[in-house]
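Novice: Got a predicted structure plus its sequence, pasted below:
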Amino acid sequence: MTPDMTTSALASDSRSISSICSDLHHVSAQLLELRRAHPELATAATGKRDENGMDIDQENTRAAKTTNPALLKQFLEGVRKGRLLLTLLKVANRNALQHERNLRNDLTDQKLSVGKVDLGYQNIKYQRKYLLNEIARCHDMETFYQDVPLVPLEQFHQSAPEELRNATDERQLMINRLQFELEERKRFDAEKRRLLAVKVQLTKANKARKAQITKIENQLESYIESSQSIQDLFQEPMVPIQTHQELLEKLAAAAAAAAAPAPEAAAAETATTVEAGSDETSNLANGETAVDSGSQQSAQMEMDVETNSASTKSRISSKERMPRDDDEDIVL
């Protein structure tokens, strides 16, 4: 039952009860006046009823019938009407009590419903408080992406694609920056793998070249050891070779010194000396020719040794410039 229906029912019951009470009061007043005016019309309490269902005293009724039938009829009508109004008043009282009981039941139901609503409201408040606490925890929670080093925002706006730069929301902007960082790291990782493959190839080439240079060094060392005996020959002291002009000057000086004591003896001696000098000169010329040929051979050998030494030094210097095994890090 709704509150509007309850209010209307209470108003109708109150009007009916008030009208019944007023009618009953009016009938009681009429009956009281009739009793005062006609004392013989007093009703009996014997419990007997007439044809209208009213309890009356048979003797008084006989006396009333014998005295004034119209007055008796009016009195009985008033009694009947009063009893009817009293019955209606009892019915209204019963209805009021039932209505009160229904109102109490409805009030209990309303209280239960209000209690349920209040319990739901408390649950909603608790859920709201819990969600607010969770949101605060999420805001305060430190995530791993906050520690990820990202490119600066200016560089992001310069290098990122157009669809990633147009984000206006801070959250979407952060997601776009993380996505751009992931793509850049994938690209750098692929480039790193390519460079590592190049490094492996260069390392293999360096090892092959090192083996080749080691082989050449071993050959050069064996060649140098084999040429050590020739180098010992070149280290011996060399006698300076006199030229033909120097020999002639020396002979002329000796002849001039011998010609001073006796001209004839000096002339003979000079002639002998000249002949001996000519012989010696011829011998020296022959020796000079032999020495020249030997010196040419020696010079040729020296040139060969110097050439071999220069090539050895150049190869050793190129070896020193070549990377070793411990120089694994190649700058690309």
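Specialist: On my side now, so go ahead.
Novice: switch to C-alpha atoms for all contacts and neighbour counts from now on
Specialist: Fine.
Novice: before we move on, what SS does Gln98 have?
Specialist: What DSSP: H, G, I helix; E, B strand; the rest coil gives for Gln98 is helix.
Novice: number of nearby residues for it?
Specialist: Other residues near Gln98 come to 12 when the count uses other C-alpha atoms under 10 Å.
Novice: Please apply the same query to Gly82.
Specialist: 20.
Novice: Same question for Ala266.
Specialist: Ala266 has 18 nearby residues by other C-alpha under 10 Å.
Novice: And the helix or strand hosting it, how far out from the chain middle?
Specialist: For Ala266, the host element (DSSP states H and E) is helix 263-321. Relative to the chain's own centre, helix 263-321 is displaced by 88 Å; criterion: C-alpha atoms, centre = their mean, to the nearest Å.
Novice: List the residues that contact the residue of the chain positioned farthest from its centre.
Specialist: No residue in the chain sits farther from the centre than Glu264, which is 125.3 Å out by C-alpha atoms, centre = their mean. For Glu264, the contact set (C-alpha atoms under 8 Å, 6 or more residues apart in numbering) is empty.
Novice: And it, how close does it get to Gln245?
Specialist: 27 Å (C-alpha to C-alpha, to the nearest Å).
Novice: quick one: the helices in the chain?
Specialist: 3-37, 58-67, 69-140, 153-159, 162-165, 170-226, 228-234, 244-258, 263-321 (DSSP state H).
Novice: Next, the buried residues of the fourth one.
Specialist: Looking back up the chat, that one is helix 153-159. Phe156 (16 or more other C-alpha atoms under 10 Å).
Novice: swap in the shortest one?
Specialist: Within helix 162-165, the residues that qualify as buried are 164-165, counting by 16+ other C-alpha under 10 Å.
Novice: what does that helix contact?
Specialist: With C-alpha under 8 Å, 6+ apart as the criterion, helix 162-165 contacts 156-157, 173, 176-177, 180.
Novice: Please compare the first structure with the one that follows:
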Amino acid sequence: MNKSEFYEFFKKIPKAELHIHIEAVMSRDTIKKLYLKKNGAEFSDSEIKELFSYSDLNGFIAAFLKVQDLFTEVSDFDLIFDDLKNYLVRNGVAHCEAFFAPSAFIKKGFSYAEMTKNFEKNLKKIKKETGITVWLLGDVSRTFGLENAESNYKMFKENPFEGFIGIGLGGAEAKGPSKDFGPVFKKALADKYHAVAHAGEDVGPESIWDALRICNAERIGHGITSVQDADLLKYLAEKQIPIEVAPTSNVFTKKYVKKMEEHPVREMFDKGLSVTIATDDPIFFGVELLDEYWNLYTKLKFSKNELKQIILNGFEDSFLPVKEKTDFKNLVEANWK
């Protein structure tokens, strides 16, 4: 298939995206609007280019925090959810489980209760306008330590909203080791919330082991350093623990992957891991979900049927009820024909 045929075909196949941050789906137009509103001045293209210039994970996180700092009031999230809706439609995503990171906003003085009202309103709006379901995972954030993570979880628990399904552990992996956050994961899982963790993105396979053994994470975000540990690969394959892989993100941060053709997702898939594909932070890495499938097809030699299996994995590895998983997978098969 040539590129236009590929994009046209795969857009029509319903997909689930399980690893994406809502603040990172915003358009450059939204960034300009927020900058103008906050600073009373235009944000030039050269300044935006500089904002998105970084060479490692810590540089990306710094840019992410700068974007969050552009928000001045809770209603600014309306722009983010509009961008998210447009992104999901463009890429043929039928179900999305996305992260939001409240720590920076709480530090700015935002009311979390007001944020949840905005989130719930916008999730319902997306569902009504497009039929797409979006569920949210709150990032307890390893960047600010365990005490902040537990504070975030307490806030989540005390302010539930329709569409909130659990917690994620994101942020600077080397600064906040997975093993430090077992207590907050234990609380969330005991309260019947879902719990997932970024691990093996910027640290070796020991981070993944800790996320599984200490945090009991239900899914692993990135997980690319699993290929450094044969026992871990075997364990992940046998247990069919979902791995949310974001190829361009891993190339961009350049810690373990220097170019797409060397990305370990090919080995992970071939070893029987339950791999899903996601974008992580589209605006920061200049990539959308259809682009990632095209990368796998052209640079990592995934066949169309292998890509279909990854799409099916996305629904199977979601937190949807069993019947809805089955319905979506049947829809994939029907549209494929």
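Specialist: Cool, the structure landed. Being a predicted model, the structure only gives us computed values, none of them experimental.
Novice: And the TM-score between them?
Specialist: In this superposition the chains share a TM-score of 0.15, using TM-score structural alignment, normalised by the length of the first structure; 80 aligned residues with a C-alpha RMSD of 6.1 Å.
Novice: circling back to that earlier point, nearest to Lys129 of the first structure, out of the contacts of helix 162-165 of the first structure: which one, please.
Specialist: Leu173 (29.8 Å; C-alpha to C-alpha).
Novice: quick one: that closest one from Leu182 of the first structure, how far?
Specialist: 14 Å.
Novice: More neighbours: the two, which one.
Specialist: Leu173 (16 against 13).
Novice: what about Asn283 of the first structure, distance to Gln245 of the first structure?
Specialist: Counting by C-alpha to C-alpha - Asn283 of the first structure and Gln245 of the first structure are separated by 14 Å.
Novice: re the thing from before, any chance of the contacts of helix 162-165 of the first structure in TSV, with distance to Thr272 of the first structure too?
Specialist: Below are the contacts of helix 162-165 of the first structure laid out as TSV (distance: C-alpha to C-alpha, whole Å):
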residue	distance to Thr272 of the first structure
Phe156	110
His157	112
Leu173	120
Asn176	117
Arg177	115
Phe180	112
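Novice: Tell me if Ile165 of the second structure really is in a strand.
Specialist: Yes - remark: Ile165 of the second structure belongs to a strand, assigned using three-state DSSP.
Novice: Pretty sure it sits against Val196.
Specialist: No - judged on C-alpha atoms under 8 Å, Ile165 of the second structure makes no contact with Val196 at a distance of 10.8 Å.
Novice: ok, these two, which is more surrounded?
Specialist: Legend: neighbour count by other C-alpha under 10 Å for Ile165 of the second structure and Val196, higher for Val196 (24 against 18).
Novice: Remind me which helix or strand the more buried one belongs to.
Specialist: strand 194-199.
Novice: and if you look at Ile31 of the second structure?
Specialist: With DSSP H and E as criterion, Ile31 of the second structure is part of helix 28-39.
Novice: next SSE after that helix?
Specialist: helix 45-51.
Novice: contacting residues for Arg104 of the first structure?
Specialist: Here Arg104 of the first structure is in contact with no residues (criterion: C-alpha under 8 Å, 6+ apart).
Novice: Quick check: Asn250 of the second structure vs Asn305 of the second structure, distance?
Specialist: Distance from Asn250 of the second structure to Asn305 of the second structure, by C-alpha to C-alpha: 24 Å.
Novice: Who has more neighbours out of these two?
Specialist: Taking neighbours as other C-alpha under 10 Å, Asn250 of the second structure and Asn305 compare with Asn250 leading, 26 against 10.
Novice: Tell me which other helices or strands the helix or strand harbouring the more buried one touches.
Specialist: Asn250 of the second structure is part of helix 247-253, with elements assigned from DSSP H and E. When contacts are defined as 3 or more C-alpha pairs under 8 Å, 6 or more residues apart in numbering; DSSP states H and E, helix 247-253 of the second structure packs onto helix 282-285.
Novice: by contact count, what packs against the helix it packs on?
Specialist: helix 247-253.
Novice: C-terminal to the helix it packs on, what's the next element?
Specialist: helix 265-270.
Novice: Just the buried positions in that next one, please.
Specialist: Neighbour count says helix 265-270 of the second structure has 265, 268-269 buried, by 16+ other C-alpha under 10 Å.
Novice: cool, and stretch 189-203 of the first structure?
Specialist: Those would be 199, 203, for stretch 189-203 of the first structure by 16+ other C-alpha under 10 Å.
Novice: repeat for stretch 113-126 of the second structure
Specialist: Buried, per 16+ other C-alpha under 10 Å, within stretch 113-126 of the second structure: 115-116, 118-126.
Novice: before we move on, what about stretch 202-220 of the first structure?
Specialist: 203, 206, 209-210, 213, 216-217, 220.
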